[in-house]
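Q: this one's structure only:
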């Protein structure tokens, strides 16, 4: 199969008929063999009931329904697991991503032997409350990830070589940083494609203020996980050792200072009467705790169970 189109959706009942007709038209014009994997992330507006009806007209649909809303990352992870196409395209269901971009993305993946192409919406039709945080996160992600050639990490329209989506795990809300996950997994042939962004035609945006905070926390998380997930002792252990020995040296210095003062008959203060002693004591305790945290993290990382367990209600 040439292409798998993975479409995560949540309450997009109005846009689905138009989206499927658009994808079919593009695929037929370019003679692609394809499937459309739709993952209903707990919609409550009748999206699933409509998909069941559309399945009769569009046999290329493979649809999965969650029992409740888990988020876009969960929908993408399950969609990736089900995909069988040599090139996998992801797009949002709100018609702001254009299926007309599919042929270019497919051809670039195949001809340029790229691992991943991320869409770049140069001209966006979103409110400032959405575009400004996106620009800030994109700049921070470029800096922290070292992927300098991407301007829009969070664009829903992306293309992947099949090997990429079968070797990364998208969880939490890490869909914003899939290019970073791919790079950490060793897929470094990453590029971008300028794509057209359409104004929202139906429904309302799912963007809220919480995504601003979550995006920042996810960025820190993806950086830490990518750098230290296989060796957490390197992070916690090094900090713990520095803190422990810093406190230990201070205490030794305080004791030696007292002994020298006694030897010279000079006035001195008891070690425990000095604030510096308690600072050193805290540093030793914190250092020991950090070291133990690193040790426990090593054990957890070696025996971690699958993070992606989702309740699937129906599959058609």
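A: Arrived safely, thanks for sending. As the structure is a prediction and not an experimental result, all values here were calculated from the model.

Q: Only C-alpha atoms from now on, for both contacts and neighbour counts.
A: Noted.

Q: what are the ranges of the strands in the stretch 1-150 of the chain?
A: Remark: strands assigned in the stretch 1-150 of the chain by DSSP state E, counting those that start in this stretch are 3-9, 34-40, 61-66, 87-90, 116-120.

Q: Any idea which of those strands gets closest to residue 258?
A: Closest approach to residue 258 among these is made by strand 116-120 (64.3 Å; C-alpha to C-alpha).

Q: Just give me the neighbour total for the closest residue in space to residue 272 that isn't next to it in sequence.
A: The shortest distance from residue 272 to any non-neighbouring residue, by C-alpha to C-alpha, 6 or more residues apart in numbering, is to residue 278 (7.7 Å). By other C-alpha atoms under 10 Å, 15 other residues sit near residue 278.

Q: Now tabulate the strands of the stretch 1-150 of the chain in a markdown table and tack on distance to residue 206 and mean neighbour count.
A: Converted to a markdown table, those look like this (distance: least, C-alpha to C-alpha, whole Å; neighbours: other C-alpha atoms under 10 Å):
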| stretch | distance to residue 206 | mean neighbour count |
| --- | --- | --- |
| strand 3-9 | 11 | 26 |
| strand 34-40 | 14 | 25 |
| strand 61-66 | 18 | 21 |
| strand 87-90 | 17 | 27 |
| strand 116-120 | 20 | 26 |
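
Q: Pasting the second one now:
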């Protein structure tokens, strides 16, 4: 199979039929073998019924329905797990991503040898204050901390080699950082393509300031995991050594001062250096324990799905 199109969605009943017909037209005109995987992330409208009807009309349509809303990352994870195509395309269900971009994205993966190609919505039709400015700030911070030189990390329109989606763990709200996760996994040939962005035709955006804040918190998490995720002792052990040595140094100073220099008869517990030494040595020990616990967790962790599937179609 040439292409798997993975489409996470939440309450997009009005756009699904139009999006399906558009994708099918592009696939047929380019003679691609394909599958369309819709992941219904706990919609409360008739999205699942629309997907069921599309499956009846076209057996290339497949569906996954979550028991409740678990988030876009979990939806992508479920879709990636089922995808069979040599190239996996992701796009949003709101018709803001154009299926006409699929052939060129496919060629960049197959012919140009990219592991991942990310779309760049150079000209946007979103609200400047609500989305454009926060997005620019977010992308700037992501470039500086990750070293991945993309203009639009959060663009839903991306293309991947099948091997990439099978080996990158997407969870929490990490979908916007899949290029960074891919780089950390060893898939370093990452490209970018300017793609057409269209104004939302139906419904309303799911973007809010909470997603903007969560995005930056996730960016810090990604930075930490990429630097110390495999060996947490390298961070916590180093901090533990520094803190413990500071405390130990103050302890030696207090001992020497008490034995040889103290002419006033002050008790050690009456001196502020005593509490500095005690606190830093305790904190240093706690950092060491945190590092050991992190190493133990890494060696004993078990993978567990972070979502519950209610229904599946055509799998």
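A: Arrived safely, thanks for sending. No experiment lies behind these values; they were computed from the predicted model shown.

Q: Give me the TM-score for these two chains.
A: Superposed pair, TM-score by TM-score structural alignment, normalised by the length of the second structure: 0.97. Supporting alignment: 312 aligned residues with a C-alpha RMSD of 1.1 Å.

Q: Of the strands of the stretch 1-150 of the first structure, which is nearest residue 217 of the first structure?
A: Minimum separation from residue 217 of the first structure across these (C-alpha to C-alpha) falls at strand 116-120, 21.9 Å.

Q: Show me what that closest one packs onto, helices and strands only.
A: The elements that strand 116-120 of the first structure packs onto, with contact taken as 3 or more C-alpha pairs under 8 Å, 6 or more residues apart in numbering; DSSP states H and E, are helix 102-111, strand 158-161, strand 190-194.

Q: And the contacts of it?
A: Contacts with strand 116-120 of the first structure, where a contact means C-alpha atoms under 8 Å, 6 or more residues apart in numbering, come from 105, 109, 150-153, 155-161, 164, 179, 189-195.

Q: one more time with 6 Å, if that's ok
A: If you take C-alpha atoms under 6 Å, 6 or more residues apart in numbering as the criterion, strand 116-120 of the first structure is touched by 152, 155, 157, 158, 159, 160, 190, 191, 192, 193, 194, 195.

Q: Which among those count as buried?
A: Burial by neighbour count, 16 or more other C-alpha atoms under 10 Å: within these this picks out 152, 155, 157, 158, 159, 160, 190, 191, 192, 193, 195.

Q: Check which helix or strand the second one maps to.
A: Take DSSP states H and E as the rule and residue 155 of the first structure turns out to sit in neither a helix nor a strand.

Q: Next, the contact list for it, please.
A: residue 119.

Q: switch the cut-off to 10 Å
A: Shown in contact with residue 155 of the first structure (C-alpha atoms under 10 Å, 6 or more residues apart in numbering): 90-92, 97, 118-121, 134, 175-177, 195, 197.

Q: Closest one of those residues to residue 42 of the first structure?
A: residue 92 (15.4 Å).

Q: how far away is that closest one from residue 48 of the first structure?
A: Remark: distance between residue 92 of the first structure and residue 48 of the first structure (C-alpha to C-alpha, to the nearest Å) = 16 Å.

Q: between the two, who's got more neighbours?
A: The neighbour count for residue 92 of the first structure versus residue 48, taken as other C-alpha under 10 Å, is higher for residue 48 (26 against 19).

Q: what separates the more buried one from residue 290 of the first structure, distance-wise?
A: With C-alpha to C-alpha as the criterion, residue 48 of the first structure and residue 290 of the first structure are 48 Å apart.

Q: repeat for residue 116 of the first structure
A: Distance, residue 116 of the first structure to residue 290 of the first structure, by C-alpha to C-alpha: 37 Å.

Q: likewise residue 236 of the first structure?
A: Distance from residue 236 of the first structure to residue 290 of the first structure, counting by C-alpha to C-alpha: 5 Å.

Q: for residue 232 of the first structure, same thing?
A: From residue 232 of the first structure across to residue 290 of the first structure, the span is 11 Å (C-alpha to C-alpha).

Q: shared neighbours of the two, which are they?
A: 238, 296.

Q: what's the burial count for the closest residue to residue 94 of the first structure other than its chain neighbours?
A: Among residues not flanking residue 94 of the first structure along the chain, residue 15 sits closest, at 6.0 Å (C-alpha to C-alpha, 6+ apart). Residues within reach of residue 15 of the first structure, counting by other C-alpha under 10 Å, total 17.

Q: The second structure: which residue goes with residue 288 of the first structure?
A: Using TM-score structural alignment, the equivalent of residue 288 of the first structure in the second structure is residue 285.

Q: Are we agreed that that match is in a helix?
A: Yes. Applying DSSP: H, G, I helix; E, B strand; the rest coil, one finds residue 285 of the second structure inside a helix.

Q: Quickly find the element holding the residue nearest to it when sequence neighbours are not counted.
A: The shortest distance from residue 285 of the second structure to any non-neighbouring residue, by C-alpha to C-alpha, 6+ apart, is to residue 240 (6.0 Å). According to DSSP H and E, residue 240 of the second structure maps onto helix 233-256.

Q: in that helix, what's buried?
A: Buried residues in helix 233-256 of the second structure, counting neighbours by 16+ other C-alpha under 10 Å, are found at 233, 235-241, 243-248, 250-251, 254.

Q: What residues does residue 130 of the second structure make contact with?
A: Residues in contact with residue 130 of the second structure, defined by C-alpha under 10 Å, 6+ apart, are 207, 208, 209, 212.

Q: Can you list which of those residues are found in helices?
A: Secondary structure from DSSP state H places 209, 212 of the contacts of residue 130 of the second structure in helices.

Q: follow-up on the earlier one: and the helices and strands packed on strand 116-120 of the first structure as a markdown table, adding distance to residue 295 of the first structure?
A: Putting those into a markdown table (distance: least, C-alpha to C-alpha, whole Å) gives the following:
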| stretch | distance to residue 295 of the first structure |
| --- | --- |
| helix 102-111 | 42 |
| strand 158-161 | 36 |
| strand 190-194 | 35 |
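
Q: just so I know, which of these lies nearest residue 142 of the first structure?
A: Nearest to residue 142 of the first structure, of these and by C-alpha to C-alpha, is strand 190-194 at 12.7 Å.

Q: so where is the closest one in the second structure?
A: Against the second structure, strand 190-194 of the first structure falls on residues 190-194 (TM-score structural alignment).

Q: which residues touch the matching stretch?
A: Contacts to stretch 190-194 of the second structure, defined as C-alpha under 10 Å, 6+ apart, come from residues 101, 104-105, 108-109, 112-123, 148-153, 157-160, 179-180, 182-183.

Q: switch the cut-off to 7 Å
A: Identification of contacts with stretch 190-194 of the second structure by C-alpha atoms under 7 Å, 6 or more residues apart in numbering yields 114, 115, 116, 117, 118, 119, 120, 121, 122, 150.

Q: For residue 105 of the second structure, which non-adjacent residue is closest in space?
A: Distance criterion C-alpha to C-alpha, 6+ apart; nearest residue to residue 105 of the second structure, sequence neighbours excluded, is residue 159 at 6.1 Å.
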